[in-house]
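Novice: Sequence plus predicted model, see below.
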Amino acid sequence: MSTRIEDYALIGDCETAALVGRDGSIDWLCLPRFDSPACLASLLGDETNGRWKIAPADDAAKSQRAYRDDTLILETTFETPTGIAVLRDFMPLRDGSSNIIRIVEGIQGTVAFDFEFMARFDYGQTVPWMAFEEEGIVTAIAGPDMLILHSDVPLGGNDARVIAGFTVGKGDRLTFALTFCSSYMPRPKPVDPEAALLETERFWREFTARCPDVDGWAGPVKRSLITLKALTYMPTGGIVAAVTTSLPEKLGGTRNWDYRYCWLRDATLTLLALMKLGYYEEASAWRNWLLRAVAGAPEQMQIMYGVAGERNLREWDASWLPGYEGSKPVRIGNAASEQFQLDVYGEVADALMQASKGGLPRHPRGQAIGDVLMPFLERVWRDPDEGIWEVRGARQHFTYSKVMAWVAFDRVALMAQDLGDDDTARRWREVADEIHAEVCAKAFDPALNSFVQAYGSQALDASVLQIGMVGFLPPDDPRYVGTVEAIERHLTRDGFVLRYRTGDTDDGLPSDEGVFLACSFWLADALDLVGRRDDARALFERLLALSNDVGLLSEEYDPVAKRMLGNFPQAFSHIGVINTALNLSRRKGPAEERSDANPAVSVELGA
């Protein structure tokens, strides 16, 4: 049986990442970038698709794990009848090459360990040539890629796998290092594992030391902040949605997507999370990535890009992989990048305004993007689109898409007004008012007393919770209060929120996915917004309790099977942790903070 999603932990070097199971097996690793082909891919198959396992020889060994305080250094403690040992896993920031370091230390008695390394390049497909060089050094080569394994113990085996056995006693420390490089270039200098451990610990503790205490939620906020940093591609500032592809929204299902890319939709909430915690350097890097990615004609703007802003994210099927617990297909790339989603224009506009309000220095391209973005949006806001949930069907007039178009025009009008540009303010306010009137007339269902997913629909959709968050309606408007109550009554399982309501099942709820954690955080925000603070805090605490033992969250959760679902760890979920904690800790509501104009700053959106 596959390792459960929640039984994995994350290590990374801010350019790529790996997933480590409770059993000491690294089952997912893409090199040299988040979106590169995996060289360890048993996560989506079995051990023959690549893994690196260091674990006690006694299969009955007990394990307990935690991150070293305020770091991304994973420590797994194994206990056997004969002794106790700790396995430390981490990835140091790069100095010319990517490395995974594993250190085994004996704590008490003696513990016998088994070592197995099976490299498979090209997403678990290609068996490399293994060369056993001097004692403790093995290279794995396939085409342009090379892995170099340095070990403090002798290694044996063949092309299929590298094996070893060793025993540690109290005070013993054995180190293992895996280095990735190009097969046709000079080999990088071997990393010093002990020095790398100290430097990695210093980096993460200096990073987290800047994080303020958030109303008693410092632990989950810091862990979520560390996770967002780990999901950041440091050379560009882009933040991937997750480090995995094709972890299913339903076990055995087909809704398996590649999330190793950067979504524009995450822009505003990510910026707010980083700036409110005082991480302006990271916020600026994300804003700069955003501006580079969207550069060009506005009609060519995509909803997602590669970590360096790549546009070609062609989707294909890695047919040789059986998928996580048989969930096929295994998709590489994401065809949703070719969809038209109207809301992203509002997200970009809002993100640029939030960056300006938050005090980030003006970007020289901000004004130019605004000059072409707003007139284009004026022409296309009436068109149907694929919507926030990237439905692979006919386009519709999705409510959230229209609301976010309103956000763009509303923000520009407010800022122009405060800067004394009355003509620009009047022009964009007229468009905003037109959108507002249409949404209120066509997207609100009096019988449900709620806004619905799309014009003419009776389906509920969690995205309309944002109507109050972005200031489209005041939180005490009966239509918004009714929407919150309708979603709470009809769009929840075990108190957690699904993305939308369909007619697929007897209860009208979708049968092919779990509850969506980001939407559940939105409900907590909405409950707080409408004055139900105790209910909001209770839901927030229940959501935090869904985190695994090292504080990580996936995209979705199955409240019946009590299992995580979807790609992991999920940036959107951890952004929810940070922003909801902030919302519950401050006096001013999220709608006020996102829509208040500040005349002291300049506008990066043009007429």
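Specialist: Looks like it came in fine.

Novice: CA atoms for contacts and neighbours, from now on please.
Specialist: Noted.

Novice: Now do the contacts for Thr208.
Specialist: 70-71, 222, 225-226 (CA atoms under 8 Å, 6 or more residues apart in numbering).

Novice: I misspoke; the intended subject was Leu174.
Specialist: The contact partners of Leu174, taken as CA under 8 Å, 6+ apart, are 103-105, 152-153, 168.

Novice: In strands, which of the residues you listed fall?
Specialist: Restricting the contacts of Leu174 to those inside strands, with DSSP state E as the criterion, leaves 103-105, 168.

Novice: Identify, from the residues you listed, the entry nearest to Arg594.
Specialist: Closest approach to Arg594 among the ones in strands among the contacts of Leu174 (CA to CA): Ile103, at 46.0 Å.

Novice: Name the nearest residue to the closest one, sequence neighbours excluded.
Specialist: Leaving aside its chain neighbours, Ile103 sits nearest to Thr175 (4.5 Å; criterion: CA to CA, 6 or more residues apart in numbering).

Novice: before we move on, what about Thr268?
Specialist: Distances taken as CA to CA, 6+ apart place Ala351 nearest to Thr268, at 4.4 Å, with adjacent residues excluded.

Novice: Now for the one you found, how many residues are close by?
Specialist: Other residues near Ala351 number 25, with proximity taken as other CA atoms under 10 Å.

Novice: ditto for the one 3 residues further on
Specialist: Under the neighbour criterion other CA under 10 Å, Gln354 is assigned a count of 24.

Novice: Tell me the spacing between it and Pro375.
Specialist: Using CA to CA, to the nearest Å, one obtains 20 Å as the distance from Gln354 to Pro375.

Novice: One more to weigh against that first structure:
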Amino acid sequence: MSTLALGVIGNCTIAALIDPAAALVWGCFPRLDGDAVFPALLDGGGADAPAQADGRFALTLIDQSQSEQSYLPNTAILRTVLRDSHGGAVEITDFCPRFALFERIYRPPTIVRRVRPLAGRPRLRIQLRPRFDQGRLAPEITRGSNHIRYVGPAQTLRLTTNAPISYVLEERPFLLDRPVDLLLGDDESLEAGIELTARDLFERTHDHWRNWVRSLSIPFEWQEAVIRAAITLKLCQFEETGAIVAALTTSIPEAPDTERTWDYRFCWLRDAYFVIHALNRLGGTRMMEDYLRFIGDVVEDAADGSLRPVYGITREAALDESVVPHLAGYRGMGPVRIGNQAHLQIQNDVYGAVVLASTHAFFDRRMTRPGDGALFEQLERLGARAVALFDQPDAGPWELRGSAAVHTFPAVMCWAACDRLAKIARRLGRDDRAAHWRGAADRLHGIIRERAWNPEIGSFVSTFDGSEMDATLLLLHEVDFLAADDPRFAATVEAVAKTLRNGDFLFRYVAADDFGRPRTAFVICVFWYIDALAALGRRQEARDLFETVLAHRTPLGLLSEDIDPRSGELWGNFPQTYSMVGLINCAMRLSHPWEEAF
């Protein structure tokens, strides 16, 4: 049975998922949200699919009996060792080239697979079966002396290799008695020999990632987990524009046999604050600045101050959702969706998310493009929208499709927009605007305190004048709406845990929605709970729970969107940016300081 125990490789242009048997089962070209030319993960079988299945790039060791998989330390380079039942073994090294070249980052849409024998007489079968038009079309195939071209209606992929071309085309096993290299990417000829090119790309990419990790500010404890989360977060960035996608996949269901299948290869503005906060803690200044540039371009586009919840990675506003009928789905659990209808929803928290994220530009002196009066005026337009919309119905933070209400979290985020604008204005010496926004923030704060507090429950609740709970209430201190020592915060944390906690994890909410009652926990929610426990001074309890959550990562240290709290199985799109951000934030908050380490 296929699982999400997958390795991720990428270079901030493309990314791919590789299973423990070294089959590449998901990958889009020529960018993160592009055509799924390797859709095997969503074609019903995953690792269990028959050998002749399309939509994969498999390197199969004949009579394989074991596999071992790990990342080269502090890199996005994946190493898989396959062993057969006769004492043979091969090593497969997978990566996407990424390094500095001519004063810019070289990150072509290319996958490099290096294979070398380790022991015995291993026999290898290479099966390269890309598809086009989201897996619907088989390519036209042509060959050259050392390459194979896979021609589709909109793009052509070229495999350049020193493996026997005929054996690759015929998928015929051969004795691996020497190393071979496979380079898959644009239809371009190499400028040097195959082995020399592959080795050079490997060495430069290896050095690049090691140097990138060296620049991070990491905690004393849980360093390996934080480094892997940081690298994974970086792989979810489309560096050309600065956008960060919510995940690298589409349509991995939130729970088995459910229609909760969504396309997450887009950039949600709600995530902006949390991602920026994590990057700031890590010292990932360049990545943070690139992401702020993307957000700034979105704000520039919004002439009337109106924002959508989600944008494409080049700021596409229309992300119309459709179903791909010819793909069966993960483990046959469709539908497979392309696009996301959330782009049409009203989600009022986006105004606060953008203002909170942009606040860093005014206060972080490391920025090469600091915030100025012009940016402040743009953000004021968002603030005006926040004031107008804070008490208006919307789809809420969980993007409910069939209902609308005045949700507490969006209202709080609208308050946060006013609060930060007041602080920015004071920073800029604009006392008149500081007074204006402080007055607006105080007014919103009072209304939210009255309307979102349920005295019968003794807690803040999900909607104005409501009674239901949701996990975003754990963030009331995180965004500075309530002080950590405010008894209302402690009471709300207890109420959320009582209602939403299931084992070691928390549901987003438990009330029925458009698709029934949720059946899996949302991973980021337990990280919010851990942060809340730490803020309340329950530090050891928070540390113990954090260790428990870390034990549920995949063998390669990754997390998806959702988890079954009973079985511990991961569900939902993978790897999930939100989850990796939550891990980073908790580790940075909970780790003992370096000064106390020795």
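Specialist: Received the coordinates, thanks. Please read all numbers here as calculations on a predicted model, not as lab measurements.

Novice: Can you calculate the TM-score here?
Specialist: Structural agreement between the two chains, given as a TM-score (TM-score structural alignment, normalised by the length of the second structure), stands at 0.91; 572 aligned residues with a CA RMSD of 2.2 Å.

Novice: Please identify, among the ones in strands among the contacts of Leu174 of the first structure, the one with the most neighbours.
Specialist: Per-residue neighbour counts (other CA under 10 Å) across these peak at Val104, which has 23 neighbours.

Novice: counterpart of it in the second structure?
Specialist: Residue correspondence to the second structure (TM-score structural alignment): Val104 of the first structure is matched to Val115.

Novice: residue contacts, Asp364 of the second structure?
Specialist: Going by CA under 8 Å, 6+ apart, Asp364 of the second structure touches Pro370.

Novice: repeat for Thr258 of the second structure
Specialist: Neighbouring residues of Thr258 of the second structure by CA under 8 Å, 6+ apart: Met333.

Novice: repeat that for 10 Å
Specialist: Residues counted as contacts of Thr258 of the second structure (CA atoms under 10 Å, 6 or more residues apart in numbering) are 333-335, 515-516, 518-519.

Novice: And Thr48 of the first structure, by the same measure?
Specialist: Listed by CA under 10 Å, 6+ apart, the contact partners of Thr48 of the first structure are 40-42, 118-120, 124-125, 127, 160-161.

Novice: Now, the contacts of Thr208 of the first structure that are in helices?
Specialist: Of the positions in the contacts of Thr208 of the first structure, 222, 225-226 sit in helices, assigned by DSSP state H.

Novice: gap between the closest residue in space to Gly120 of the second structure that isn't next to it in sequence and Arg143 of the second structure?
Specialist: Nearest in space to Gly120 of the second structure, with sequence neighbours left out and distances taken as CA to CA, 6+ apart, is Gly88 at 4.0 Å. Taking CA to CA as the measure, Gly88 of the second structure falls 31 Å from Arg143 of the second structure.

Novice: Between the two, point out the one with more neighbours.
Specialist: Neighbours per residue, other CA under 10 Å: of Gly88 of the second structure and Arg143, the larger number sits with Gly88, 21 against 14.

Novice: What residue in the first structure is paired with that one?
Specialist: That one, Gly88 of the second structure, aligns with Gly83 by TM-score structural alignment.

Novice: isn't its match right next to Phe113, touching?
Specialist: No - at 11.5 Å, Gly83 of the first structure and Phe113 do not qualify as touching, with contact defined as CA atoms under 10 Å.

Novice: can you list residues touching both of those two?
Specialist: Taking CA under 10 Å, 6+ apart as the contact criterion, the common neighbours of Gly83 of the first structure and Phe113 are Val168.

Novice: what are the ranges of the helices in the stretch 101-250 of the first structure?
Specialist: Using DSSP state H, counting those that start in this stretch, the helices of the stretch 101-250 of the first structure run over 121-124, 193-208, 218-230.

Novice: Pick the most deeply packed of those helices.
Specialist: For the helices of the stretch 101-250 of the first structure, the stretch with the most neighbours on average is helix 121-124, a mean of 24; neighbours defined as mean count of other CA atoms under 10 Å.

Novice: what's that one aligned against in the second structure?
Specialist: Using TM-score structural alignment, helix 121-124 of the first structure corresponds to residues 132-135 of the second structure.

Novice: contacts for the matching stretch?
Specialist: Under the contact criterion CA under 10 Å, 6+ apart, stretch 132-135 of the second structure has outside partners 28-29, 34-40, 42-43, 54-55, 138-139, 150-156, 324, 326-327, 338.

Novice: Find the nearest non-adjacent residue to the aligned residue in the second structure for Ser36 of the first structure, please.
Specialist: Aligning on TM-score structural alignment places Ser36 of the first structure opposite Gly34 in the second structure. Ranked by CA to CA, 6+ apart and with sequence neighbours excluded, the top spatial neighbour of Gly34 of the second structure is Cys28, at 5.0 Å.

Novice: Contact partners for that neighbour?
Specialist: Contacts here follow CA under 10 Å, 6+ apart; on that basis Cys28 of the second structure touches 13-16, 34-39, 109, 132, 134, 248-249.

Novice: again, only this time at 7 Å
Specialist: Cys28 of the second structure makes contact with 14, 34-38, according to CA atoms under 7 Å, 6 or more residues apart in numbering.

Novice: And for Leu500 of the second structure?
Specialist: Listed by CA under 7 Å, 6+ apart, the contact set of Leu500 of the second structure reads 506-507, 509-510.
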